[in-house]
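Q: using only what follows, build the 3D model:
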Amino acid sequence: MRRPGPLCALVCEGFSSRLAFGLLSFAVPLYARELGMSIAEIGLVVSLESIVAILLKPALGRLVDRAGLRRSLLIGLVLRSIIGLGYVLATLPWQLYAIESIHGASDAVRDPAVNALIAENGGKKAAASAFAWYQTAKTTAGAAGKSIAGVLLTWTAGTFDLTFAVAFALSLLPALPVLLLVPRDSAVAHPVPAVETNGASRGPAPPATRPAVARYAGFGFLVAGTSSMLTSLFPILATEYAHLTPAQAGALYLVTPALAFTGPLWGWLVDRGSRSLVLAVRSIANAGSALIYLFAPSLAGIWIGTSLDDLGKAAYRPAWGSLMADISSQDPSGRGRTMGYLTAGEDAGGAVAPLLASLLWTGFGVPAALLGRVGLALVTEAYAMWLAHRAAGAPSGSG
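A: Here you go, the predicted structure:
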């Protein structure tokens, strides 16, 4: 059953948390540079959050199920809020590494909990729309957060304390709507039925089937990897390959929030139409944008390619969220564990694919990196077709 109140609280959480993350993602590299850290050290600091989250999500996903989804989300919000205060106090490089490790741990608790709550409260026939609104809020807030960070740093003449303090407040702010609107864990728990023999209970029975988490985590790895393969290299692609000015390249980022608002439309199409069709749109967009970048390296070409790329990303999140909801519903008492594995696979793809793109770029040039993305999109679509075939041929009720 769809629960509008809890969903509103979760969308608010996504917006506020991502707004805080946008501030930090803009300010932290600059702050690390001010502390005298090298580019390589800054890269490690920025990546450490994802590395820790990927390693911890499978294990902490199980703890999320035991502690409860609402309680785990609140714990994750408190941990994430501490990060903002930590940056205010940090004066040494090793302290940044410690703070980013805590950030990764908070994501490892928060992400499985919030995804499981969206799946539970979104309703079976509207899960994609719920994930679409959540992702739209996050995407819009992320872009706004980076802009606000730039304004705050300019206003304070490069003093970072105010920016970090605002990030702390924004991270903690959504705890209130979560406390007020998301039902307590006991109210939405999914008890596992007991096995009875001759009228006597023998304790909880395991689910009839376990979702095939590993193969779908692999799919998340490929989808997220294809989507994020060129993200970190895009400014260089736009300025050095397409010869745009920094101002022109920066203006292209304004496309992302605008196209993010197509997410609810894609969610509606997934809920009432075809999830496979929307996932195919994502593959076409990823491959098509790379080919446009390759053959039309101009302002118009990069703008069209960026728009197509962002459109594919807007379509991907509702379809992937709906798929995660279906998979986790096969084992309701273990939603957190399932979401932990699925989001860890997604995070791993987002971390590995940019590294692959940089190696292809360095070793063989820009065309190799772009064609590599096309190849990865084709592999992802082939994998999706294989998953669909496996699901069609599986016995009823199996994952």
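Q: going by C-alpha atoms from here, please, whenever you check contacts or count neighbours.
A: Noted.
Q: can you give me the offset of the helix or strand that contains residue 271 from its chain's centre?
A: Residue 271 belongs to helix 263-272 when assigned by DSSP states H and E. With CA atoms, centre = their mean, to the nearest Å as the basis, helix 263-272 stands 18 Å off its chain's centre.
Q: any idea how far residue 327 lies from residue 339?
A: 9 Å (CA to CA, to the nearest Å).
Q: with neighbour numbers in mind, choose between these two.
A: Taking other CA atoms under 10 Å, residue 327 and residue 339 do not tie; residue 339 has more neighbours (29 against 22).
Q: for the more buried one, which non-adjacent residue is closest in space?
A: residue 112 (4.8 Å; CA to CA, 6 or more residues apart in numbering).
Q: my guess is that neighbour contacts residue 344. True?
A: No. Residue 112 is beyond contact range of residue 344, at 9.3 Å (criterion: CA atoms under 8 Å).
Q: please give me the structure for this one as well, since I'd like to look at both together:
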Amino acid sequence: MPGRNRSEVNRVSFTVLLAAAMAFATFAGPAFAVLARFIIDDLGLSRAELGWVVAAFSVVGAIASPAVGKLTDRVGGRKALAGIFILSGLGMLAISAAPSYAFLIAAGIVTGMGQASGNPATNKLISVHIPIGGRGAVTGLKQSGVQIGVFLAGVLLPAGALAWGWRTTLTIAGSLSVLTLGTVGLVIPPDPPAPQDAASSPGIVWSKPILWLTSYGFLMGLAGGAVNTYIPLFGEESIGLSVRVAGSVAGIAGLVAFFSRLAWARHSERTSSYVASLRWIAGLSVVFVGALLAAQEGGAWLLWIGALGLGASATAWNAVGMLAVMVFAGREQSGGASGVVLLGFLAGLGLGPPLFGWSVDRFGQYGPGLWGALGTFAVAAALARLWERTKPFPHGDPTV
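A: Sure thing, here's the model as predicted:
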């Protein structure tokens, strides 16, 4: 019985730390969203310029992801996990000290490197230390760390910015990331030696299932990054919400996504329905962006439906996608394959916000950008359906 209890405690602490890593790796994204008004006013930025800061965070993460994934397969998940806390923490500290737009871009690049490490490191650790059959719950929970970060950013950052200023608030967040580094050696078991050719064979890393996931991830990042970045500002400027309420919309949507990522991941693993789940996620996202469009005339209740619905759909794709990566790529190359999928997702995530911000500045309204996001989600749903039709799976989705 003592051995069993210790195993359960280790599983819990392992999952909690991975969730914390994902929260810190991606925290800059929701931070830029909910602090948009403060940063724009402080540094005199346009909405499009703020979008390019988010792009620096995301595009650098995209470009670096394949190399970071390959490096993760070589050095092991534990070292890569430590890098997440260091890079993300230092990046947020740099953002909080930014005296100019150029410095803010540079700080976004540093946090982007932390983001690039997030999924390769955590997926590698799960594929090495968690047996098949238990990965769905662990993956869903660790991916929900992103939504924990979104929730905390939405609820705490606006209040902190109003009380102490946005710079002090981000300084606290960055410091917490660096301090969490001390728990890595206590919680994460040593990695087993990797086979000498594990990180050198491109066959699985660039296989068709991984490339399908990369394309799908690009579309979800393009639309989801645009909408999620600007939902608080959309609530303030188009619906008339206060800063606190608009931040709460993003925060509570993040809380919804916490549970939806766990549910989608467990369902897709139990039924081996990874591609079908991705199709449903994109299709539902179309519906909920439609609710945001209707909110411009129908009022705040439709904004809440759209935001919470996207939390239950669009933002959950990562849990299913990353679980699928581990299944398709296997233990030895899960880090490299994760990096390739992230290349697509983060490229979309980097392009979406500046394009959406440009459309708002150009047309003076949010409608064109929202219609673009709706269309992009529809294409993602069609892509997933095409994947199913191109290669039928008589016993569910492929497992390797």
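Q: TM between them?
A: Laid over one another, the chains give 0.79 as their TM-score (TM-score structural alignment, normalised by the length of structure 1), with 382 aligned residues with a CA RMSD of 3.8 Å.
Q: follow-up on the earlier one: overlap of the contact sets of residue 112 and residue 344 of structure 1?
A: residue 57 (CA atoms under 8 Å, 6 or more residues apart in numbering).
Q: who's more crowded, these two?
A: Neighbours were counted for residue 112 of structure 1 and for residue 344 using other CA under 10 Å; residue 112 has more, 30 against 27.
Q: against residue 293 of structure 2, how distant is the corresponding residue of structure 2 for that one?
A: Residue correspondence to structure 2 (TM-score structural alignment): residue 112 of structure 1 is matched to residue 120. The spacing between residue 120 of structure 2 and residue 293 of structure 2, counted by CA to CA, is 35 Å.
Q: counting contacts, what elements does whichever strand or helix holds residue 49 of structure 2 pack onto?
A: Using DSSP H and E, residue 49 of structure 2 sits in helix 47-75. Packing partners of helix 47-75 of structure 2 (3 or more CA pairs under 8 Å, 6 or more residues apart in numbering; DSSP states H and E): helix 28-34, helix 36-43, helix 101-129, helix 334-363.
Q: tell me which residues in that helix are buried?
A: Buried residues in helix 47-75 of structure 2, counted by 16 or more other CA atoms under 10 Å: 47-74.
Q: sorry, back to before: please identify which of the helices and strands packed on helix 47-75 of structure 2 is closest to residue 204 of structure 2.
A: helix 334-363 (7.4 Å; CA to CA).
Q: give me the angle between that closest one and helix 47-75.
A: Interaxial angle, helix 334-363 of structure 2 versus helix 47-75 (axes from the mean of the first three to the mean of the last three CA atoms, to 10 degrees): 180 degrees.
Q: with structure 1 superposed, average distance for the helix or strand following helix 334-363 of structure 2?
A: Using DSSP H and E, the helix or strand that follows helix 334-363 of structure 2 in sequence is helix 367-390. Superposed on structure 1, helix 367-390 of structure 2 shows a mean distance to its aligned partners of 2.8 Å (mean CA distance after the TM-score superposition for structure 1).
Q: relative to helix 334-363, how tilted is helix 367-390 of structure 2?
A: Using the same axes, to 10 degrees: helix 367-390 of structure 2 against helix 334-363 is 150 degrees.
Q: which other residues reach helix 367-390 of structure 2?
A: Applying CA under 8 Å, 6+ apart, the set of residues contacting helix 367-390 of structure 2 is 212, 216, 219-220, 222-224, 226-227, 275-276, 278-283, 285-286, 289-290, 292-293, 355-356, 359-360.
Q: go again with 6 Å.
A: For helix 367-390 of structure 2, the surrounding residues in contact (CA atoms under 6 Å, 6 or more residues apart in numbering) are 216, 219, 223, 279, 282-283, 286, 289, 356, 359.
Q: check stretch 119-133 of structure 2 too.
A: Contacts of stretch 119-133 of structure 2 (CA under 6 Å, 6+ apart): 69, 77, 80-81, 331, 334-335, 338-339.
Q: in TSV: the residues you listed, plus distance to residue 92 of structure 2.
A: Below are those laid out as TSV (distance: CA to CA, whole Å):
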residue	distance to residue 92 of structure 2
69	22
77	23
80	18
81	17
331	32
334	28
335	25
338	24
339	22
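Q: can you give me the helices in the stretch 151-300 of structure 1?
A: Along the stretch 151-300 of structure 1, the segments classed as helices by DSSP state H, counting those that start in this stretch run 161-172, 175-181, 185-188, 213-228, 234-236, 246-251, 255-260, 263-272, 275-295, 299-329.
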